[in-house]
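*Asks:* Provided below for reference: sequence and predicted model.
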Amino acid sequence: MRHGKYPFILSFLALPVGLYAWLVILPFAQAFQISLTDWSGSSNQFNYIGLDNYVNLFKDENLVMPAIRHTAIIVVALPVITIALGLFFAFMLNIGGRSRQGRIEGVRGARFHKIVYFFPQVLSVAIVGILWQQVYAPQNFGGLITGTLDLFGLPAPVNGFLADKRFVLVSVIAVLVWSSVGFYLVFFSSAMASIPRDLYEAGIIDGAGRIQTFFKITLPLLWDSVQTAWIYLSIVALDVFVLVYMMTPDRGGPDSASEVVGGVIWKYAFNNGEQAFASALGVVLFFAALTLAVVSLRFGRREQIEY
């Protein structure tokens, strides 16, 4: 029986592994091959030019380098802000209440609040982009934020937040946080539900406040969930082009002030007809995502706590 175990297992793995290799690994390998050529995408002829496309990536100060800087800012800001807000709201909704007997409970209406926070998840990225494009619009176009600021006599950008180089990237990050925090609130809430309430009640008896309870009990026991959230949010930050495409002027403007790596790939591939250069940038983006995941798993590892 044991002798025939491995062929039996392989018979089940052959189809999914084969599909994964065909649909995922093979396209990545082909993209790497194309990145070593001068292929424009409009012909079947190309010449191998080695690593020239990779060298030229870092010489492009008009699109590539600003896009890398902006993407790096989003990769840092989005996970930090979203995880912090998700943990805070989840902790307050699940642990913030107190019964008359002194027991730890969630606040009243916690389920309703979770639904409200989760609502942006049911909207497509295109709808979110169009919605917030109107929210950030100038006052004469009915912009909600600019109209509110004017109502209170506060200054606002004349052409709206998305047409101002000072605010456009911050505006995009704010929308990303708004659309993501609800999912991670529910994600962290489900993880908190598995923490025994006895631990919190023992902490209260010992005189621990909410801040001490969070850092001494909740956060250590949720560290694996935080690590997972960090990896997923980092990948989302690298793949933010659709929102930038839908929201910002010139699909990354104004003057490339909100340009991201995905947008540069799209522009070089379909606007400039430089498929090989776009493929090289795509390969760099792939290895950046892979490196972020490996580093997060390696340096975020902690001793597992059992309870």
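*Replies:* Alright, I've got the coordinates.
*Asks:* okay, CA-based contacts and neighbour counts for the rest of this
*Replies:* OK.
*Asks:* any idea how far F88 is from Y136?
*Replies:* To Y136, F88 is 27 Å away according to C-alpha to C-alpha, to the nearest Å.
*Asks:* between these two, which one's more packed in?
*Replies:* Between F88 and Y136, counted using other C-alpha atoms under 10 Å, the more crowded position is Y136 (24 against 15).
*Asks:* Verify the stated contact: the more buried one with G143.
*Replies:* Yes: using C-alpha atoms under 8 Å, Y136 makes contact with G143 at a distance of 5.5 Å.
*Asks:* Identify the contacts common to the two.
*Replies:* Common neighbours of Y136 and G143, using C-alpha atoms under 8 Å, 6 or more residues apart in numbering, are G160.
*Asks:* And the helices in the stretch 151-300 of the chain?
*Replies:* For the stretch 151-300 of the chain, the helices defined by DSSP state H, counting those that start in this stretch occupy 168-192, 197-205, 210-213, 219-221, 223-238, 241-247, 261-266, 275-299.
*Asks:* With distance to D255 as extra columns, can I get those helices in TSV?
*Replies:* TSV is the format used below for the helices of the stretch 151-300 of the chain (distance: least, C-alpha to C-alpha, whole Å):
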stretch	distance to D255
helix 168-192	11
helix 197-205	52
helix 210-213	44
helix 219-221	41
helix 223-238	20
helix 241-247	13
helix 261-266	13
helix 275-299	20
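*Asks:* As a markdown table, those with distance to L19 and mean neighbour count would be great.
*Replies:* Shown next, in a markdown table, are those (distance: least, C-alpha to C-alpha, whole Å; neighbours: other C-alpha atoms under 10 Å):
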| stretch | distance to L19 | mean neighbour count |
| --- | --- | --- |
| helix 168-192 | 30 | 20 |
| helix 197-205 | 45 | 15 |
| helix 210-213 | 47 | 14 |
| helix 219-221 | 37 | 17 |
| helix 223-238 | 23 | 19 |
| helix 241-247 | 27 | 22 |
| helix 261-266 | 26 | 23 |
| helix 275-299 | 20 | 18 |
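*Asks:* putting a second one here so we can go through both:
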Amino acid sequence: MEHGKYRFIVGFLIVPLAIYSVFVIWPFAQSIYYSFTDWTGLSPDFEMVGFDNYIKLFSDDVFWKSLQHSLLFLLLLPLVTISLALFFAFMINVGGRRRKNSAVSGVRGSSFYKIVYFFPQVLSIAIVALLFRFAYNPRSGSLNAALDAVGLSALKTAWLGNPETALWAVMAVMVWCTVGFFVVLFSAAMTSIPRDYYEAALLDGADRITTFFRITLPLLWDTVQSGWIYMGILALGAEAFAVVQIMTTGPGGPAYATTVLPLYVYLKAFRDGQAAYATTIGVALLVVTLAFAAVVLKLGRRERLEY
């Protein structure tokens, strides 16, 4: 009977595992293989060069600058986005004042706020990047115009043309376009928490801040951990590439001030014709992504709470 059960499980798993191996594992293996060659990406001919690409990587100043920017994305974007999303979701679901029919409720107009926060998810990331590129325009952009209107003309700058502000301007766009998804995600998770927990805590004299840290956050921890990993992957992947590629000059400028690892892979492969070196950078990006996921899972491990 046990033997038949295992054959039944293997029968269901063999097809999806085969598809995963062909479309995920095999491309990764190919990338690692090509990183040891001099392949240009334009010709089928190449030679093995050993660790030459990796030696070149360690002496590449633009790579280290790109890695620094990607790590900054990796540290700050999940922290800011997840924190804002948790705050907004808490206020929408249980952060309102007590009402006659319920001691626990969201702020007034919470349904409207959910739509507003989720609206950026409806837009393509390319459209969002273009809109903010126009907004950041130093001459005709709405941001500098708003600063003029409130008497803060001294703060006006070329947001995407100034190396000191360009990266922060890009990060702000990524927070704006992703926070709504996590608001909806955390709101859905909060609706499954029994209201009795909050009502009992409020009767015992707990305030909203206490209920958040003692009830909401512990019971949402698995969802927060998954969201943190997902946001980190967005910060290291296509989301960061698309925003930087569309919004910045160069792209990645000025003076590589906004270049991130996914964009540097693209530039080396398609602009410079160095596909093998691009795959080497891709391998480094893979290592950073796996290390990030492992650290989050390790540091975030805690006893599972049931309710």
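*Replies:* Right, received. Where do you want to start? Treat the numbers as computed from the prediction; the structure is a model and nothing was measured.
*Asks:* Quick check: TM-score for this pair?
*Replies:* Superposed pair, TM-score by TM-score structural alignment, normalised by the length of the first structure: 0.95. Supporting alignment: 303 aligned residues with a C-alpha RMSD of 1.3 Å.
*Asks:* Confirm G41 of the second structure sits in a strand?
*Replies:* No: the assignment for G41 of the second structure, made by DSSP: H, G, I helix; E, B strand; the rest coil, is coil rather than a strand.
*Asks:* Excluding chain neighbours, what is closest to it?
*Replies:* Here the nearest residue to G41 of the second structure in space, its sequence neighbours aside, is A275; by C-alpha to C-alpha, 6 or more residues apart in numbering that works out to 4.9 Å.
*Asks:* repeat for M65 of the first structure
*Replies:* Once flanking residues are discounted, M65 of the first structure sits nearest to F58: 6.5 Å by C-alpha to C-alpha, 6+ apart.
*Asks:* One more: N94 of the first structure?
*Replies:* Distance criterion C-alpha to C-alpha, 6+ apart; nearest residue to N94 of the first structure, sequence neighbours excluded, is G106 at 3.9 Å.
*Asks:* so that neighbour touches L93, yeah?
*Replies:* Yes: using C-alpha under 8 Å, G106 of the first structure is in contact with L93, at 5.1 Å.
*Asks:* These two - which one has more neighbours?
*Replies:* Neighbour count, other C-alpha under 10 Å: between G106 of the first structure and L93, L93 has more, with 21 against 18.
*Asks:* wait, isn't that one in contact with Y117?
*Replies:* No: if you go by C-alpha under 8 Å, L93 of the first structure and Y117 don't touch, sitting 11.5 Å apart.
*Asks:* longest helix anywhere in the first structure?
*Replies:* Longest helix in the first structure by number of residues (criterion: DSSP state H): helix 64-95.
*Asks:* what helices or strands is that one leaning on?
*Replies:* Contacts defined by 3 or more C-alpha pairs under 8 Å, 6 or more residues apart in numbering; DSSP states H and E place helix 64-95 of the first structure against strand 104-105, helix 168-192, helix 223-238, helix 261-266.
*Asks:* All the helices of the stretch 1-150 of the second structure, in order from the start?
*Replies:* Secondary structure of the stretch 1-150 of the second structure, counting by DSSP H, counting those that start in this stretch: helices at 2-20, 26-34, 52-58, 61-93, 110-122, 125-135, 142-149.
*Asks:* Which of the helices of the stretch 151-300 of the first structure sits closest to V80 of the first structure?
*Replies:* Nearest to V80 of the first structure among these is helix 223-238 (8.0 Å), distances taken as C-alpha to C-alpha.
*Asks:* Can you check which part of the second structure the closest one sits on?
*Replies:* Mapped onto the second structure using TM-score structural alignment, helix 223-238 of the first structure covers residues 221-236.
*Asks:* superposed on the first structure, where does the matching stretch end up, distance-wise?
*Replies:* Aligned to the first structure and superposed, stretch 221-236 of the second structure gives a mean residue distance of 0.6 Å (mean C-alpha distance after the TM-score superposition for the first structure).
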